[in-house]
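K.L.:
When you get a sec, could you give me coordinates for this:
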Amino acid sequence: MRIDCPYCGARDLREYTYGGAAAYLQRPEAEAEAAADDAAWDAYLHLRDNPAGRTRDLWFHEPCATWLEVERDTVSHEIFATRALAGVRT
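P.N.:
Coordinates of the predicted model:
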């Protein structure tokens, strides 16, 4: 699979590190963390959707140190769009 980096062009998947789904997880509130039960923490830390089909994922491109949002199909591996995340380039 090749991912199109806005700065470097189309690059091999081996140059990227997967960063997870683009939808952000909701961490338990700081004041409620002590009261959160084991099931709540298990769900937060370990339970993730694994959708088949179109998704939005975060990928880190090592050579130019850029975080990208990639819209792709997890079944066909077709990539529909990529964009650099504003203000996150390191």
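K.L.:
alpha carbons only for contacts and neighbour counts from here, please
P.N.:
Will do.
K.L.:
List the buried residues for stretch 46-55?
P.N.:
54-55 (16 or more other C-alpha atoms under 10 Å).
K.L.:
try stretch 19-36
P.N.:
In stretch 19-36, counting by 16+ other C-alpha under 10 Å, buried: A21.
K.L.:
Quick one: end-to-end distance for that stretch.
P.N.:
Terminal residues of stretch 19-36 lie 26 Å apart, using C-alpha to C-alpha, to the nearest Å.
K.L.:
next up, for comparison:
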Amino acid sequence: MLIPHPRLGLRDSQEFTYLGDASLLDRPDGMAPGSDAAFAEYVYLRDNPAGIHRELWFHEQGDRSWLVVTRNTITHEILGAEFARDVALARKETSS
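P.N.:
Below is the predicted model of the structure:
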């Protein structure tokens, strides 16, 4: 499986480590009132969707960047990839 790295072009998926759902970028505020339940859900509960899914991948054997990869979990087709930092900043801007 080839991952289209935004800076380096197509890279073999063996260069990467899969870390799970990209929703991990939305870490809850651990200091907010009643945050125990939100943080427990963040740490322990994950969806396992069939179809289009956004995932976190770490380019361990390359430039050590974090990517959000959009992938079809049924066919394993990679639909795109972007830097996780850019995704997190865009989410922060839209939530402000």
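K.L.:
nearest spatial neighbour of R46 of the second structure, skipping sequence neighbours?
P.N.:
The shortest distance from R46 of the second structure to any non-neighbouring residue, by C-alpha to C-alpha, 6 or more residues apart in numbering, is to D21 (7.5 Å).
K.L.:
Alignment lookup: that neighbour to the first structure.
P.N.:
Superposed on the first structure with TM-score structural alignment, D21 of the second structure falls opposite A21.
K.L.:
before we move on, what about T94 of the second structure?
P.N.:
Checking with TM-score structural alignment, T94 of the second structure has no match.
K.L.:
What distance do you get for V68 of the second structure to G34 of the second structure?
P.N.:
V68 of the second structure is 29 Å from G34 of the second structure, by C-alpha to C-alpha.
K.L.:
and if you look at G80 of the second structure?
P.N.:
36 Å.
K.L.:
Check W57 of the second structure too.
P.N.:
30 Å.
K.L.:
Over to A84 of the second structure?
P.N.:
Distance from A84 of the second structure to G34 of the second structure, counting by C-alpha to C-alpha: 28 Å.
K.L.:
Spell out, range by range, the helices that occur in the second structure.
P.N.:
Assigned by DSSP state H, the second structure shows helices spanning 35-44, 84-95.
K.L.:
I am finished for the moment; much appreciated.
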